[in-house]
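Participant: sequence first, predicted model second:
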Amino acid sequence: MLSIGSLKSVLPASARSLIRAGWLRGVGTSAVSQGFKQANIVIVNKQLADDFEKFCLANNEPLPLLYRSKPGEWSAPPLSTNSDIRTACPQYRKYEGGNFTGNLNNLVEYTEQLKDMVTFYLGCSFSFESALLKAGVPIRNIEQGCNISMYKTSIPCIGIGSFQCNMVVSMRPIPIGKLDAAVQITHRMEDAHGAPVHIGHPGLIGIEDLSSPDFGDAVELHPADTPVFWACGVTGAEAVHSCISESPLAFTHAPGSMFITDLRSEPEVTSDCATDAETPRVFCISQNPSHYSVASVTAVEKINALDSLIQQDPGDRGIKHLLVEDQLLKASLSLSHAKSVLITTGFPTHFNKQPPEETDGPPGAIAMAAMLQAQKKRVVIVTDQRALEMNKKIIEEAVEQGVIKSPVPVVSFQDDAEDSSLIFLCHDGKPQFPRFDHLIAIERAGMAADGNYYNMRKVNIKHLVDPIDKLFLTARDIPGIVTTGIGDGGNELGMGKVKEAVKKHIHNGDLIACDVEADFTVIAGVSNWGGYAIACALYILNTCTIHERYLRKAVGFPQMSEMNGYIAALPTVDKEEKLLELLVKHGIRSGKTGNLGMEVDGLLFHDTHSTMIKRLLEIALGQARSN
């Protein structure tokens, strides 16, 4: 009796002979002929072949086309010698009128019908498994002696003619410490589906239960594993299933029972892959639920350069002690995935003036809102009730001045009932239906440990601040909402993550430190700079081909036509100067000095803030040129 272990070194021609003789009937081919490419099989009537080929090209990553046969052609000359598609797979599936009508051991009895049918050979993720194993990445289904797990998802493919379906994915449990290696190896192997389309919680792509795969076997995760999902060629079978009235007869391989080619798999990634500019890196962007994102080394380096630039400390506050690694990067990655974002700003430090707000915060908030809008995300700004009409007017005038393309809704929040925060954040107050994916606070007064709100001079300004902190506190317990705080002194909403450092290193920190934590804490010398940097980082990510592919789940084609809109949404010296003039017109003053003029935190717009904007743009637009 043949064992799975003995099959890994069998040459493809021998494996096909064993399959033809019935020795591998019902065996998954994942562990067979390792180091050779395998292929998914779809066989349709020649009248549907052109549409199916277009469907494959429009959904190239789930269905990478290796070879299209002529009608009635049993062999696949570019892929193998002495192969016969009628007997080359361990098991087949038969479809009539789009409906699955049974498994078959071979297709010999359908020889006459096959003369009018075309066979499509499509790339398979089994082809990259030997490279993963050589790099020390475990393949759990091989370890457990079972077929791989495959699932239907909520990811729609691009429909062509009668072929309309959602993507099917294969899942491999990968140790968290091996995620970079797994992604870096597979992203180069485009004819084997390329890099993963999703890493993390299965529910984010419509999979309810990992223990109940739609195809294949359930594979057990080890404690340090996270589920990683690759586009799967079984998508082709779903496409055939969708073709209900057009397809009288069709065949596919049975999931996991592939056609084994004579072609060697792509060479493994070299040892210097992690420094290649277009190599992907993996980052965790959410713990609840678990969610990872990817970006190229180039994009990561550019965003880290933005981060380093905004960490200048012109006020000499000691912000270097508050820095946490990769916070700008991870916050921006999370925002790139978000569909709906809530932004809050407003620090009424000038308690004896009317209005009491400062010029730091609103410009950064509007810069982020402009880029989020350009990327087709819903954006809402929440502010204090007493400042509501003023902020609505500022947004209206900012649109008129061309600072931002479209109006942003401005609302207030009142904590007047036990579940006010939940009702504000979620449809019908139900945590499973959040209205927002991400909350951002930029230069927003944050609640201290004693429940009060303090400016940097220890003055309690609680009477001027609505309890928007409650939204961030409630969001902690709502799966799917991520929070970011942007600040420059430690008393801003979201700085609770670094409160011990604020108490130790920031003047008056023991009293003024914000107690409310955000998932990500972006520290900048001036908070506006943090907002500008996030806008630039979102531009960098969405013009990074690796990240853009991951966002669209490798379906369809790159959306690089949106780039002009992204460029137009970037903060510029001209736009930010116009916005600051609007704030001054409304009586909003510089935070540190109280001056009513063209300055923020006591620093003149020209040349301090204008120079910062120019340097941030140089980094962002440099990313576009390098890609």
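Facilitator: Arrived safely, thanks for sending.
Participant: going by C-alpha atoms from here, please, whenever you check contacts or count neighbours.
Facilitator: Fine.
Participant: list the contacts for L580?
Facilitator: 359, 363, 598 (Cα atoms under 8 Å, 6 or more residues apart in numbering).
Participant: now the residues you listed as JSON lines including secondary structure?
Facilitator: Shown next, in JSON lines, are the contacts of L580 (DSSP: H, G, I helix; E, B strand; the rest coil):
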{"residue": "T359", "secondary structure": "coil"}
{"residue": "P363", "secondary structure": "helix"}
{"residue": "M598", "secondary structure": "coil"}
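Participant: list the residues that contact S590.
Facilitator: S590 is in contact with 358-360, 596-597, 599-602, counting by Cα under 8 Å, 6+ apart.
Participant: got another, please set it beside the one above:
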Amino acid sequence: MLTAVRATRCSLSYLRGFSTSAMDAMSGYMQANVVILPNHLADDFEAFCHSNPASLPLLYRSQSGETSCPPLARHADIRTDMSKYRVYEKGQLVKTVSSLQSYTDQARNASEQQDVHHSHQWSDMVCFYLGCSFGFEGRLKTAGVPIRNVEQGRNVSMYRTAVPCIPAGVFSCPVVVSMRPVPAAKLDAAVEVSHLSPLAHGAPVHIGDPALLGIQDLCRPDYGDRLELQPGDVPVFWACGVTAIEAILSSKPSLAFSHSPGSMFLTDILDSPSSTIAPPSDSRNTPSTKPNPELIPLCVLVSHKPLLYSLASQRAVSRIRELERIIGEDPGQRGIQVLCTQDELLRSSLALSHSFSVAITTGFPTHYMHSPPDETDGPPGAIAMATMLLSLGKQVTMVTDRRALEMNQAIIDEAVKTGVLKTAIPLVTFEDCGPDAALHFLCHHGDPSKPRYDHLVAIERSGRAEDGNYYNMRGVNIKHLLDPIDDLFIAAKDIPGIITTGIGDGGNELGMGKLKEKVKNLMPNGSLIACDVPADYAITAGVSNWGGYAVACGLYLLHTCPSHQRYLKKGLGEETPPPQEQLQDWIANLPSVDKEESFLSTLVRFGIRSGKTGNLAMEVDGLTFHPTHSDLITRLLEVTRGSTSQNP
């Protein structure tokens, strides 16, 4: 039942004197953006809405000439029910008016004759009512999230981005986003509240550095007002219905109208997560569906340089945490559980999901008295990550030592031939040829603003200790067998946009310098062997290969998680499961018992030995493939394959 404020549509005249946020607080009813277009463009625009549902959640499409919208409001008249309208002619904003009545009333005197030709066009106009993010501000406040635009008495900031919408017909334009500053501690609350409001743009499409959206200056919004971020605030960006205004400007219809940003249409629908819109008899209008609470996203910090948070559903996160628990088991009794840190796998997998180009390195020549000196731990995990990344469309490069270049090229060729690796990948070396060698390796022309890679991964790669040497677990210096690939991880710390991951099982591996103090204090020979070079994320596993398998599985979970995929795609495209063919390809490129056994047998044929025992046998770190490694792979797959695109 409507409140006294909303007892009749006429009460809008009372509300017009207030800001939109004040209207929201006073009314408790859903608001809508409005676009009014000629009939011949209506089908194109509806397709545009369906292709860009986060920006343009379609609540109702009117009949030609219809001024009411029965599913949204009783006694509505779109010509008078908003406080400000924008009028466009041939894609140009010509004026802002307080009513569209003159465009349907017959002119009564000569002074009105300029509008007579419009009176005959209204019957050919179609109104589109679109969800609005102002709708969830009241619930944000209830959840304890400060509403900075309300506190500052301003409209929200809205920005034109460098992200293109998916075009449809004549409509093509950049995505427009609204920005609300949110304290870091309140990000999960803000994400959950908005996720449960799919008719009001849903969850954010970006959290963090605005430059990643192509926004160069937060102080200069394209629409709305500038907002002041308070200490601890993070800029949070939602898809915005003002995208429709950009669509009008780019398509240049002879006549079009829209709401004026901040002046919304107020509906009769209560503003609550359970609100739905009854489907009208016109099948062109698609009813909303209630959001699935199991897909509520969690917000995870991925990078400080640049600042980036990511989203993944609670179910996907819980499964990745289960993967991390499994690989943290220690059947070899090496005491590695003291190094395990929760969510390193989650954060690394999220960062890799956002990546475009990944460089992977491995190689621990612990058997310095044999030729080759390498061990069977590392390459299988590296190849497992590589083939999943390739399946997801990422660029992958392998970095190796000069001494092992020919052997590793032959191993990669064999992995492709046997179907363990999806396709051939570049294999490169890094040489220390001067103080800027690492910078030039990592970045085009040595320019830190143009990195070749956005993620470096080291798995079971011998890491440089505090004294500059490289030690195996027995404390033997093997520096003479290694190239200074550590320099790449050191240089990456000062290059915005490159994230690093280290995977290890003893603390002397590249990247495990993040855990150096624990290694020095808690691991055998720790004060000598501890790697001094940190990575952004240090994944600890009972056997390093397991960490590589878990990363591959984590990537699969994220790419079958609708909440994460929506965030990756900035809300563009219809929210549908991945095509079956694509899903089957991802499944085929997960690690499997058969593939890992095949690859391990390849390593043994090349004379590569088990790390702990030196045996030339089907074992890794002294643990036989059957049953230890095969059983663990099976358990990882059980956790992973329990997820599908419909049930992440």
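Facilitator: Done, it's in. Quick caveat, the model's predicted, so the values are computed rather than measured.
Participant: which of the contacts of L580 of structure 1 sits closest to E301 of structure 1?
Facilitator: P363 (25.4 Å; Cα to Cα).
Participant: isn't that closest one right up against E576?
Facilitator: Yes - with contact taken as Cα atoms under 8 Å, P363 of structure 1 and E576 are classed as touching, separated by 6.9 Å.
Participant: who has more neighbours, these two?
Facilitator: Ranked by neighbour count (other Cα atoms under 10 Å), P363 of structure 1 and E576 place P363 first, with 25 against 22.
Participant: show me what contacts the aligned residue in structure 2 for I540 of structure 1?
Facilitator: Counting by TM-score structural alignment, I540 of structure 1 lines up with L557 in structure 2. Contact analysis of L557 of structure 2 by Cα under 8 Å, 6+ apart lists 316, 319-320, 640, 643, 648.
Participant: same check on M407 of structure 2?
Facilitator: F606.
Participant: and N288 of structure 1, by the same measure?
Facilitator: Counting by Cα under 8 Å, 6+ apart, N288 of structure 1 touches 479-480.
Participant: how close does N105 of structure 1 sit to D469 of structure 1?
Facilitator: As judged by Cα to Cα, to the nearest Å, N105 of structure 1 and D469 of structure 1 stand 63 Å apart.
Participant: same question, D214 of structure 1
Facilitator: As judged by Cα to Cα, D214 of structure 1 and D469 of structure 1 stand 43 Å apart.
Participant: neighbour-wise, which of those two wins?
Facilitator: D469 (22 against 18).
Participant: which residues of the stretch 51-200 of structure 1 fall in helices?
Facilitator: Using DSSP state H, counting those that start in this stretch, the helices of the stretch 51-200 of structure 1 run over 111-114, 129-134, 140-143, 179-186.
Participant: excluding chain neighbours, what is closest to the residue nearest the centre of structure 2?
Facilitator: Nearest to the mean C-alpha position of structure 2, by Cα atoms, centre = their mean, lies L568 at 3.4 Å. What sits nearest to L568 of structure 2 in space, not counting adjacent residues and going by Cα to Cα, 6 or more residues apart in numbering, is H354, at 7.1 Å.
Participant: all helices for the stretch 401-550 of structure 1, in order.
Facilitator: With DSSP H, counting those that start in this stretch as the criterion, the stretch 401-550 of structure 1 has helices at 420-425, 469-475, 499-505, 509-512, 527-542, 545-551.
Participant: would you format those helices as a markdown table with distance to L132 of structure 1 included?
Facilitator: Formatted as a markdown table, the helices of the stretch 401-550 of structure 1 follow (distance: least, Cα to Cα, whole Å):
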| stretch | distance to L132 of structure 1 |
| --- | --- |
| helix 420-425 | 42 |
| helix 469-475 | 38 |
| helix 499-505 | 42 |
| helix 509-512 | 49 |
| helix 527-542 | 27 |
| helix 545-551 | 20 |
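Participant: so which of the ones you listed is the most packed in?
Facilitator: A comparison of those by mean neighbour count, using mean count of other Cα atoms under 10 Å, puts helix 527-542 on top with a mean of 29.
Participant: mean shift between it and structure 2?
Facilitator: Helix 527-542 of structure 1, aligned to structure 2 and superposed, deviates on average by 0.5 Å (mean Cα distance after the TM-score superposition for structure 1).
Participant: tell me the secondary structure at I215 of structure 2.
Facilitator: Applying three-state DSSP to I215 of structure 2 yields a three-state assignment of coil.
Participant: repeat for A31 of structure 1
Facilitator: Under three-state DSSP, A31 of structure 1 comes out as coil.
Participant: and the closest residue in space to it that isn't next to it in sequence, how many neighbours?
Facilitator: In this structure, A31 of structure 1 finds its nearest non-sequential neighbour in K8, 5.3 Å apart by Cα to Cα, 6+ apart. Counted with other Cα under 10 Å, residues neighbouring K8 of structure 1 total 18.
Participant: swap in T366 of structure 2?
Facilitator: Look at T366 of structure 2: counted by other Cα under 10 Å, it has 26 neighbours.
Participant: can you tell me the SS state at it?
Facilitator: Classification of T366 of structure 2 using three-state DSSP returns coil.
Participant: tell me the counterpart of it in structure 1.
Facilitator: Aligned partner of T366 of structure 2 by TM-score structural alignment: T349.
Participant: so who does that match touch?
Facilitator: 356-358, 455, 461, 591.
Participant: now do it against R589 of structure 1, distance only.
Facilitator: 10 Å.
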